[in-house]
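A.B. asks: Sequence and computational prediction follow.
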Amino acid sequence: MKLTPLDIRHQEFSGAISGYSRKEVREFLEEVSDFLEEVLRQNQGLEERIQDLERRIEEYRQGEEELRRTVISAERISHEIKANAQKEAELIVREAEAAKEKLLREGIQKSREIRMEIEAARNERAQFLAQYRSLLRSFLELSEQYEN
C-alpha cells in the first residue's frame, strides 16, 4: 500500500475506551506526514539527479565512441599518409637514380666525343705541321735553287 503525506494527515482511527490521546496521535501523524513529504521531495530530487547523471553518462559514452572512431580514423589516415609518403619517396629515389644513370651515360658519351674531337684535333695538328714542314722544305729548296 502506497501512502502519501496527505493520506497520513487525514488518517482517522476509531475510538476506543482506553485508547491513545487523539491530540498526540494527530501530532505524531503530522510529524510523520511532514517527514514523509520531505523524504518524497528528496527522493524526487535524487531521481531527477539520477536521470540527469544517466543522460550525461550517455552523452559521455557517445562522445567517447565518437572520439574512439575519430582516433581510429586518424590512425588509419596517418598510416595511409605514411605509406603514400614512403611510396612517393621511393618513386623520387628511383627517378633520381634513373636521372643519375642517364646523366652518367650522357657524360660518358660526351667524354668519348670530346676525346675523339681531341684526337681528331691532334691528328689535324700533326697533319698541318707535316704539311707546313713540307711547305717550308719546298721553300728552302726553292730558295737554294735561286741562290745557286
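C.D. replies: Structure received. Numbers count the residues shown, from 1 in each chain.
A.B. asks: rest of the way, CA atoms for contacts and neighbours
C.D. replies: Fine.
A.B. asks: element containing residue 3?
C.D. replies: Using DSSP states H and E, residue 3 sits in no helix or strand.
A.B. asks: again, but for residue 33
C.D. replies: Per DSSP H and E: residue 33 is located in helix 22-147.
A.B. asks: adding another structure so you can compare the two:
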Amino acid sequence: MITPKEIREKSFNVVPIGYSRKAVRAFLEEVADQLKELVRENHQLKDELARKEKEIQELQEEARAFREALRRLDEFAETIKAQAEAEAKKIVERAEAEAEALEKDIERLWRLREKIRLDLRALLISYLEHLEERLERDKAPSRGDAPADSRAAEGPTD
C-alpha cells in the first residue's frame, strides 16, 4: 500500500513536453491529504470494529451466562417441583391412612355402641322380668295375710 509520504516524495523525470510540475505537485499533495484522511478513518473504523467485536464477545458471554443461569433455574425448579410432588404424595398417603384408621375406629365404635345397646336392653329386660316376678309375688296372697316381705312387717327402721 502506498503511503501519503511516498506520494508527497514521488519525483518524476522532467521531459520537454509534459505536465506542469506545479500542477502535478498540487495534485499529488491533494491525493496524499485524502489518502492520509482515508488511512486515519480506516484506523478509526478498525478501532471501532475491535471495540464492537469485544462488546459482541462480552454480550455473547453474558448471554451464555444467562442461558446457564436459566438452565440451572429450570433444574432447580424441577427439583423443587419433584420435592413438592413427593411431599404432597406423602401428605395424601398419610391423610388416606388416617381416614382409613378413622373409618375403622368409627366402625368399631358403631359395633361397640350396638353391643352396649343390646347389653343394656338385655339388662333392662332382665330387670323388668325381675320386677314383674317380684310384683307377682307381692300380689299373691300369703298365709295369714302376712306381708310377703319380712322387712315390711317389721316396720320402718329409722
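C.D. replies: Yes, it's here. Since we're looking at a predicted model, the values are computed, not measured.
A.B. asks: Quickly note the distance from residue 124 of structure 2 to residue 15 of structure 2.
C.D. replies: 155 Å (C-alpha to C-alpha, to the nearest Å).
A.B. asks: Settle it for me: which of those two has more neighbours?
C.D. replies: Between residue 124 of structure 2 and residue 15, counted using other C-alpha atoms under 10 Å, the more crowded position is residue 124 (12 against 7).
A.B. asks: That one matches what in structure 1?
C.D. replies: Aligned by TM-score structural alignment, residue 124 of structure 2 pairs with residue 125 of structure 1.
A.B. asks: I'd like the distance from that match to residue 112 of structure 1, if you could.
C.D. replies: Counting by C-alpha to C-alpha, the gap from residue 125 of structure 1 to residue 112 of structure 1 is 20 Å.
A.B. asks: swap in residue 123 of structure 1?
C.D. replies: Between residue 123 of structure 1 and residue 112 of structure 1 the distance, using C-alpha to C-alpha, works out to 16 Å.
A.B. asks: any idea whether residue 19 of structure 1 is helix, strand or coil?
C.D. replies: Three-state assignment for residue 19 of structure 1 (DSSP: H, G, I helix; E, B strand; the rest coil): coil.
A.B. asks: how many other residues sit next to it?
C.D. replies: Neighbours of residue 19 of structure 1 (other C-alpha under 10 Å): 9.
A.B. asks: With residue 21 of structure 1 instead?
C.D. replies: 10.
A.B. asks: That one maps to what in structure 2?
C.D. replies: So, by TM-score structural alignment, residue 21 of structure 1 is matched to residue 20.
A.B. asks: Now do the buried residues in stretch 4-22 of structure 2.
C.D. replies: Neighbour-count burial for stretch 4-22 of structure 2 flags 4, 7-8 (criterion: 16 or more other C-alpha atoms under 10 Å).
A.B. asks: Contacts for that stretch, please.
C.D. replies: Stretch 4-22 of structure 2 is contacted by residues 25, 28-29, 31-33, 35-36 when judged by C-alpha atoms under 8 Å, 6 or more residues apart in numbering.
A.B. asks: Stretch 76-87 of structure 2 too?
C.D. replies: Contacts of stretch 76-87 of structure 2 (C-alpha under 8 Å, 6+ apart): none.
A.B. asks: how much does it stray from structure 1?
C.D. replies: Compared with structure 1 after fitting, stretch 76-87 of structure 2 has a mean deviation of 1.6 Å; criterion: mean C-alpha distance after the TM-score superposition for structure 1.
A.B. asks: nearest to residue 47 of structure 2, of the contacts of stretch 4-22 of structure 2?
C.D. replies: The shortest approach to residue 47 of structure 2 among those belongs to residue 36, at 16.6 Å (C-alpha to C-alpha).
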